[in-house]
Each structure stands twice: as structure tokens, then as C-alpha cells.
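Trainee: The sequence and its predicted three-dimensional model are supplied below.
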Amino acid sequence: MLDIKWIRDNPDAFDRALSSRGVEPKSAAVIALDEERRAHIGRVQAAQERRNAASKEIGRAMAAKDAATAEALKSEVTALKDFLGHAEEEERRLNKAVADALAVIPNVPLDDVPVGRDEHDNVEYFGRNGTAETAFAQRPKKRAYGFPPKEHFELGEALGQMDFEAAAKISGARFVVLKAGLARMERALGQFMLDLHTEEHGYTEVQPPYLVKDDALHGTGQLPKFAEDLFRTTLDHWLIPTAEVPLTNLVRESILEEKDLPLRFTALTPCFRSEAGSAGRDTRGMLRQHQFDKVELVSITAPERSIEEHERMLACAEAVLQRLDLHYRVMTLSTGDMGFGAQKTYDIEVWLPGQNTYREISSVSVCGDFQARRMDARYRPAGEKGTRFVHTLNGSGTAVGRCLIAVMETYQNEDGSITVPEALKPYMRGVERIG
């Protein structure tokens, strides 16, 4: 949620930021709502002051035996009390109107985010101080094959270890049943990622709830605008679309100490998405599922450290693909392609030889204080009495199902078997090839 004071002070910059995201200007409407709220608060304060003053004047009039003045003042105080009795409800209504308006406005992009309409305007990123040459030197190379590479679902079905028909009978479209070696490899990938992030990257592993309340999803920005993309239970809980939701909400309604920042959390959880806005997209295979596993990374930082933390989180996610020797590239998302709550986002896109294209496997975003305002998550700077909002970041480290797809397609052999990457062998209990 954006700061209404910043919007009042910077209406033109606010509207330009929204325009860069393809959203119509909203400063006039939001400021008008806030002016109505502020005017009402002013009237309430004036009424309270006048009520207090009139109450004192009644005493003086009574002491002077001025009955007429005392009765007039009593009538005035009664009217003021009646106004104030209804004013509290009106103030709640006006506060809610402003909050509701702000709740559906996306975050303001950072100045260095490329302006564009959609994914076609994204820009390849080679590191803060990097060049294409240094980036390519660090990233695993594309592999050459002496045969036409197959897509993951062709490989999995031929192995008898990826069953979409059985999943459809049980649950419908956009589900899969994995068996035997592929089921073990998916489990191995999740464990490998968790170990990497906890043992080498300093994240604290968390096992969070998979069911959350409205406030949690509002805090991270999925509600109210994106309810159709979520699954809701009959008891009014929501299935998490990503572990970002429970991990970030660990600090909601909290005041942290600056010395304890940054906080870094990771979790391996299932994620549940209705994919309401993606009808007809990626209908073959595992690329777009209603249920999938993901290792999530979340950081809570002081404002001065969030940009640096963003680069660090990107490097942590990249390390997964580097250890697995999977070719990838990094894209800076344009203003028109960024998520609702992000100030800036990097997408890691892994190369899928079966599809002969790059596909997103991780998004790493810095959100500034956008989520913190919605959650009321603050910290106390060292040596200061007041508090400030923390900055939040989140990223996939990475999507396990998509990583399985990339491993299958990258490590496929001509006979349809799949070689186990070196990094996964300790987790595969001696299995070196799935065939």
C-alpha cells in the first residue's frame, strides 16, 4: 500500500508511475477521498473543542444566574454530542474508503526499471556491475544434442513415471501424478534447494501453514484484487499461492530492532493457484499447474539495505541453476510486466531444449515498504525513539516443478533416459540414471 501523504505531495510523479504500468491516473480521485476524510476529521476536532468550551461556559452562565444563556449552551452541547455520536461511524467509513482505494493501486516502480507494456519490453540483466561477457562466463552453457531433444511430458510419459490421465481422473486438468524416479527427483530437488539456502546462504528454514486468513493475503497484496487466482475453502481460509504469504506475514503487526535485520526465511511448500487468467496457456505438461512445489526466499530489511539485498537474493536463486548446470538468463521486468506489489523484479529464465526456448523459473522482487504498510510491520532504528516501516523482498529459490522440467529436458539421453545431475546424486541414494 502506498503512502497517502506521498501521493498528496507528489501527484504528478504518482500518476506518471501508474501510467508506466498501464494504469490510468488516480491522484485526483484518491486525493479527493483523502480531503473528504481530512475535512471530516477537522470538523470532529472543532466540534470536540467547541463542546468542551461550551460545557465550561454553561458553568459560568449558571454561576451568573443567566438561565437563558445556559439553556442555549445546553442545546448547543446536545447538538454537538449528537453530531459526534454519528461522526465516529462516518470517520470509519471515510478511512475505509481511502484504504480500499489504496489497496488496489500497484506499487511505484524504481527509477531504473525499464518502461514497457509487457514481457516483450523486458531487458536482459547481466549483474549490477557486470557485462554480457562476464555473465555468460559464469552461467552454464547450452548443451548440444546429437538428436532432437524431447519435451518433458514426452520423456515422462514414455518412462511411465508422469501420468496426466490419472491425475485428471482424480482432480481434473492441470494436475500430474509423478512416480518412481521422477517423484524421487522432484523430492531431491526441493531438499537440495533447502540445504543450499540454509547451509550456505544464511536463510532460516520455516514450515508455515498452508491455509491463511484474509489479512495475510491482503498484507502481501494478493487480496482484494487477485481473489480469482486463489483457492478458497468452505471455512473461509485460503490455500497459499506461494510461501511468500505466510513467510512475510511472520513480521506483521511487529516492531523489530534494527540490530536483528535482515531477517531471511525460506520454506519448501506446495502452492495452489487457480490460474484463472491463463485459460488455454501451457495446457500440455507441468508448466502451469494448479498445485506445485516451490522453495521460497523472503527477506525483511532496513530501507537502506533493500536494493543490496535484492541483488543478493538474485545470486542465491542463480546458485541453484549454477549447481545443477542448467543454462539460464536473467531479465529485468518492464513496468508493464511486474507484479502488483513489486518495485523491481528480476526473472530467471531457464533454457528448455525440448521447447527450444527460455521459461521463467524464478522471480525475485523488492517491494519497498508496500507490503509493510499493509501489514503494519516496523522496526526501531538504532538510537531513535520512533519507528519506520521495514522493506520486504521475496523470490523463488526456485520453482521445484519447473526445475524438474529443466533437469529432464537438459539431462535427457537419446534412449529417453535421464541422467541425474551431480548436485542431486547425494539425494538420490545411488540412482544415477532414470530409465
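Mentor: Received, thanks.
Trainee: For the rest of this, base every contact and every neighbour count on C-alpha atoms.
Mentor: Noted.
Trainee: Contacts for stretch 369-383, please.
Mentor: Residues from elsewhere that reach stretch 369-383, judged by Cα atoms under 8 Å, 6 or more residues apart in numbering: 1-2, 107, 216, 218-221, 249, 251-259, 302-303, 341, 386-392.
Trainee: ugh, wrong one, I meant stretch 18-30
Mentor: When contacts are defined by Cα under 8 Å, 6+ apart, stretch 18-30 is touched by residues 7-8, 11-12, 14-16, 98, 101-102, 106, 108, 115-117, 335-337.
Trainee: try it again with 10 Å
Mentor: Taking contacts as Cα atoms under 10 Å, 6 or more residues apart in numbering, the residues outside stretch 18-30 that touch it are 4, 7-8, 10-17, 33-35, 97-99, 101-102, 105-109, 113-118, 334-340.
Trainee: next one: it to chain centre, how far?
Mentor: In this view, stretch 18-30 has its centroid 21 Å away from the chain centroid, taken as Cα atoms, centre = their mean, to the nearest Å.
Trainee: by contact count, what packs against whatever helix or strand residue 77 lives in?
Mentor: Counting by DSSP states H and E, the secondary-structure element that holds residue 77 is helix 67-103. With contacts defined as 3 or more Cα pairs under 10 Å, 6 or more residues apart in numbering; DSSP states H and E, the secondary structure elements packing on helix 67-103 are helix 4-9, helix 27-63, helix 370-375.
Trainee: buried stuff in it?
Mentor: By neighbour count, with 16 or more other Cα atoms under 10 Å as the criterion, the buried positions of helix 67-103 are 69-70, 73-74, 76-77, 80, 84, 87, 91, 94-95, 97-99, 102-103.
Trainee: again with stretch 102-118
Mentor: For stretch 102-118, the neighbour count (16+ other Cα under 10 Å) marks 102-110, 113-117 as buried.
Trainee: Repeat that for stretch 344-361.
Mentor: Residues 344-354, 358-361 are the ones in stretch 344-361 that count as buried (16+ other Cα under 10 Å).
Trainee: any idea how far stretch 189-204 is from the chain center?
Mentor: Using Cα atoms, centre = their mean, the mean C-alpha position of stretch 189-204 is found 20 Å from that of the whole chain.
Trainee: Can you mark which positions in it are buried?
Mentor: By neighbour count, and taking 16+ other Cα under 10 Å as the criterion, the buried residues in stretch 189-204 are 189, 190, 191, 192, 193, 194, 196, 197, 198, 201, 203, 204.
Trainee: what's the straight distance from one end of stretch 339-346 to the other?
Mentor: For stretch 339-346, the separation between the terminal residues is 11 Å (Cα to Cα, to the nearest Å).
Trainee: can you count the residues close to residue 319?
Mentor: Counted with other Cα atoms under 10 Å, the burial measure for residue 319 works out to 18 neighbours.
Trainee: can you tell me how far it sits from residue 45?
Mentor: Distance check for residue 319 against residue 45: by Cα to Cα, it reads 57 Å.
Trainee: Got another one to weigh against that:
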Amino acid sequence: MHDIRTVRADPAAFDAAMARRALPPVAAAILEQDSIRRSSQTALQELQARRNQLSKEIGIGKRQGADTAALEAEATALRGRMEALEAEAKAADEAQGALLETLPNALADDVPDGRDEADNVVLHQHGNPPNMPFTPKQHFEIGEALGLMDFAGASKLAGARFTVLRGQLARLERALGQYMLTLHVDEHGFSETAVPLLVNDATMYGTGQLPKFKEDLFRTEDGRWLIPTAEVPLTNLVAGEILAEDALPLRFAALSPCFRSEAGSAGRDTRGMLRQHQFTKVEMVAVTAPEHSDAEHERMTQCAERVLTELGLVWRRVVLCAGDTGFSATKTYDLEVWLPGQGAWREISSCSNTLDFQARRMAARFRPRDAKGTAFVHTLNGSGVAVGRALIAVLETHQQEDGRIAVPAVLAPWMGGLSHIG
């Protein structure tokens, strides 16, 4: 959510910030409702003062036996005018809020301009795509050949965009999630957190999924929402809180299922596990003081990069351009992994800084140690990483000519001593 004071201070700059998101000017419409709301509230305060004065005069008059009928009539008339002004102020406030809550975060100055993912900028790369002495297979070809990846069975159970994993592949998926969570908790200082998979409207609103993106979500009949990522409940742990600065940063990590309707993705990645309605992910969330959020963004991204390096994957970091940056983010780094079977780079982690955008929606504040009052915290989130896509990358990167899969050494504690699958 944007601070209305920012719009008031420089409407042209605000419109320019939204123009980078390919949005039309909106400051004038926001300020029109703001003006109505403020003038109504000012008039209401003036009438309230007059009503208080009338009450005093009526009381004095009655004690002195004077005729107070005219004063009482005026007080009655004031009551009606005040109710109308209250309704007017409330309507303007709601209209202003409806405009602000659908606008994305302003982009950081160093986010490159661009329309879509083709304009994202590669910052650095770890390793080079391997030259395999055989034609590499895609993950679904590998999994089906092993008899451990069942799409037909999943379709029978739930429809398209689901997968059943069996035996050693199911164990590999579990091992990946456990390895990532353990790494982030034991070595990166995140607090392991188990979160609800169902949340209410306010929680979805706080991180920016509602009201604009409800078509991307699954909703239960009792009005709750299945989480699209553990970012939603983890970030909202500080909703409505006033934290001590000495308690910051807070760092949370969770391994959870995620649920997405994949609205608008018809025809994309229909084979395999790349785009699923249900998948598992390790999520990292950080809550910081404003001056530390840029450094925390870099730290979080490095935590995710370490996962990919230790799994022996080829990866690169890209900064998303203006047209590809998500709604709540001011800046996002994507980590892309090379998939030999597909012969392409695919996103496996996104790490974003939202500044105080989510904090304003959640009313999440902290009390600076050397200043009066409170200020909004900054919130960050990152995949650490998507377990299903990590499974895909391990299968395609570590496939052998004989059809087996070499198991990365870091997964040994969870794989029961298996060095290969198949």
C-alpha cells in the first residue's frame, strides 16, 4: 500500500513511478477523493465544535429557565448534517483506498526498464551448461522411464497439473526439502516455522494477493484461502505488531505445500512438473529496519544461491525488469537453473524486497531505539528454493547415460546412503 502523503507531495513523480509499471496516471483521481475526505472531515470537526457549544448553551439556558427551543432545533439540524458528512467522508476514504490497494509497489531506481522476462538482466552465472556425451532427457521422460513419476495416476485423482511420485523419487523430493530447511535454519539463522495452509482474507490482503489476484488462488467453501506460498502466513506473523528495533531482523523459514490455480497459464508447461497446482517450497521471510533491507535482500539471495551450488546445479542470477517485477516488490532477483533436458534456463527462486509496501497493508511497525514514535518495518521474501523445480534440475543435471540419477552428496543424510536412483 502506498502512503497518501507520497502522492500529495509529488503527484507527477507518483504517476511517473506507476508509468514504469505501464499504468496510466492515477494521482489526480486519488487526490480528488483525498480532498473530498479531508474537506468533509474538516467540516465535520467544525460542526462538532458548534454542537458542543450548543449543548453548553442549552444546558445553561435550561438552568436559567430560558427558552432553548431554537438552540435545540439547531442542534437537531446539525445532527443530520453531521451524519451526511460522515457518510461522505467514509465513501471518499473507501474510494481512495480502493484505488491505492490495487496499485503495485514503486520500483527501485536500479530496476531496469522493460516489458517482460525477455528484458531481464543477467547479473552473474555459476558454472556453464554441460556438454553431455548423450542426448539428455527431460525430467518427465526420466521419471516415467524409472517408473517413479506418475502423471496418469495423478490425473485420475485430481486432474491436470498434479504429479504422483513414488519410491526413490518421492524420497528425493522429501530429502531436498529437508536439506534446504535444515541449511537455512542451522547455518543461515532462519527460525523454523510451521504455518497454517489455510488463511483468512486479512492475511491474503496483507501480502498483496487480495483483492487483485484472487483468480490465482484456491478458496474453500467456508471462505478461507489455500496459501500460494508460505510467504503469506510467515510475513503476516508481524501484522498489527509494534516490534522493538533490537528484535530485528526477524528471519522465518518454512517448508510447506503451495497451491496455485495457474490462471492464465493455459498451454504453458503442460508436460511434467514445472507448473503445478500443488507443489512444495522452502520459503524465507525477513522483517528488518528500513536501513537494512537492501543488505538483507542480498543476503537472502545468497542463501538461495548456496542451495543450488551445493546441489551441483548450473545457475544464474537475474534482476527482473519493470514489466516482470511482481505486484508487491520494489526489486526482485530471480535465480534461474539450467535444465539440460529442456536446453533452457528456468526460474527456481525469486527473492524480493517489498520495502514498507506490505507493512502498511498489515500495520506492522517497529519502535526505533533512538527516535520517538513508530515506523513501518520492511519485509522481504525469497524461495529457498522451490522443491519440485529443484527435483527437476537434479534429475536433468545428474542423469547418467545408463538412465540412473546421481544423488548430490549433500542429500546423503536423508537418502539412506543411496548414491544413485534407478
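Mentor: Noted; the coordinates are in hand. Not measured: the values here are computed from a predicted model.
Trainee: Report the TM-score for the pair.
Mentor: TM-score of the superposed chains, computed with TM-score structural alignment, normalised by the length of structure 2, equals 0.97; 422 aligned residues with a Cα RMSD of 1.4 Å.
Trainee: re the thing from before, among the buried residues of stretch 189-204 of structure 1, which one lies nearest to residue 55 of structure 1?
Mentor: Distances from these to residue 55 of structure 1 were compared by Cα to Cα; the smallest belongs to residue 204, at 59.4 Å.
Trainee: In contact with the closest one, which residues?
Mentor: 194, 197, 198, 263, 264, 265, 266, 267, 297, 298.
Trainee: what's the equivalent of the fourth one over in structure 2 in contact with, if anything?
Mentor: If you follow residue 263 of structure 1 across to structure 2 using TM-score structural alignment, you land on residue 250. Under the criterion of Cα under 10 Å, 6+ apart, the neighbours of residue 250 of structure 2 are 189, 190, 191, 238, 243, 285, 286, 287, 288, 289, 379.
Trainee: And the furthest pair within those?
Mentor: Greatest spatial distance in these: 189 and 243, 19.0 Å, computed using Cα to Cα.
Trainee: CSV for the helices and strands packed on helix 67-103 of structure 1, including mean neighbour count and distance to residue 432 of structure 1?
Mentor: As requested, those are arranged in CSV below (neighbours: other Cα atoms under 10 Å; distance: least, Cα to Cα, whole Å):
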stretch, mean neighbour count, distance to residue 432 of structure 1
helix 4-9, 14, 57
helix 27-63, 15, 60
helix 370-375, 24, 44
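Trainee: Distance to residue 315 of structure 1 added to these, as CSV?
Mentor: Shown next, in CSV, are those (distance: least, Cα to Cα, whole Å):
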stretch, distance to residue 315 of structure 1
helix 4-9, 32
helix 27-63, 37
helix 370-375, 23
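Trainee: can you count the residues close to residue 377 of structure 1?
Mentor: A count of neighbours around residue 377 of structure 1, defined by other Cα under 10 Å, yields 26.
Trainee: again with residue 222 of structure 1
Mentor: Other residues near residue 222 of structure 1 come to 21 when the count uses other Cα under 10 Å.
Trainee: What is the aligned counterpart of it in structure 2?
Mentor: Taking TM-score structural alignment as the criterion, the aligned counterpart of residue 222 of structure 1 in structure 2 is residue 209.
Trainee: hang on, isn't that match packed against residue 226?
Mentor: No. Proximity of residue 209 of structure 2 to residue 226 does not meet the contact threshold set by Cα atoms under 10 Å, at 11.6 Å.
Trainee: residues shared between the contacts of these two?
Mentor: residue 217.
Trainee: All the strands of the stretch 251-400 of structure 2, in order from the start?
Mentor: With DSSP state E, counting those that start in this stretch as the criterion, the stretch 251-400 of structure 2 has strands at 278-288, 315-319, 331-339, 344-353, 365-367, 375-376, 378-386.
Trainee: Now stretch 47-54 of structure 2 on structure 1. Mean distance?
Mentor: Between stretch 47-54 of structure 2 and its aligned partner residues in structure 1, the average distance after superposition works out to 1.2 Å, using mean Cα distance after the TM-score superposition for structure 1.
Trainee: Which one, of the helices and strands packed on helix 67-103 of structure 1, ends up nearest to residue 136 of structure 1?
Mentor: Counting by Cα to Cα, residue 136 of structure 1 lies closest to helix 370-375 out of these; the figure is 33.9 Å.
Trainee: Which residue range of structure 2 does that closest one align onto?
Mentor: Equivalent residues of helix 370-375 of structure 1 are located at 357-362 in structure 2, counting by TM-score structural alignment.
Trainee: from the middle of its chain, how far away would the matching stretch be?
Mentor: 11 Å.
Trainee: how about stretch 227-239 of structure 2, aligned to which bit of structure 1?
Mentor: With the alignment judged by TM-score structural alignment, the segment of structure 1 matched to stretch 227-239 of structure 2 spans residues 240-252.
Trainee: And stretch 276-288 of structure 2, by the same measure?
Mentor: Here stretch 276-288 of structure 2 aligns to structure 1 at residues 289-301, judged by TM-score structural alignment.
Trainee: Next: stretch 107-114 of structure 2.
Mentor: Applying TM-score structural alignment, one finds that stretch 107-114 of structure 2 aligns to the residue range 109-116 of structure 1.
Trainee: now do stretch 186-200 of structure 2
Mentor: Aligned by TM-score structural alignment, stretch 186-200 of structure 2 corresponds to residues 199-213 of structure 1.
Trainee: To which residue of structure 2 is residue 401 of structure 1 aligned?
Mentor: Aligned partner of residue 401 of structure 1 by TM-score structural alignment: residue 388.
Trainee: isn't residue 406 of structure 2 right up against residue 415?
Mentor: No. Between residue 406 of structure 2 and residue 415 there is no contact under Cα under 10 Å: 11.7 Å.
Trainee: what's the mean deviation for stretch 70-89 of structure 2 versus structure 1?
Mentor: With mean Cα distance after the TM-score superposition for structure 1, stretch 70-89 of structure 2 departs from structure 1 by a mean of 2.5 Å once superposed.
Trainee: Output the buried residues of stretch 102-118 of structure 1 as CSV; include the columns secondary structure and distance to residue 290 of structure 1.
Mentor: Formatted as CSV, the buried residues of stretch 102-118 of structure 1 follow (DSSP: H, G, I helix; E, B strand; the rest coil; distance: Cα to Cα, whole Å):
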residue, secondary structure, distance to residue 290 of structure 1
102, helix, 29
103, helix, 26
104, coil, 25
105, coil, 27
106, coil, 25
107, coil, 27
108, coil, 30
109, coil, 29
110, coil, 32
113, coil, 30
114, coil, 31
115, coil, 31
116, coil, 29
117, coil, 27
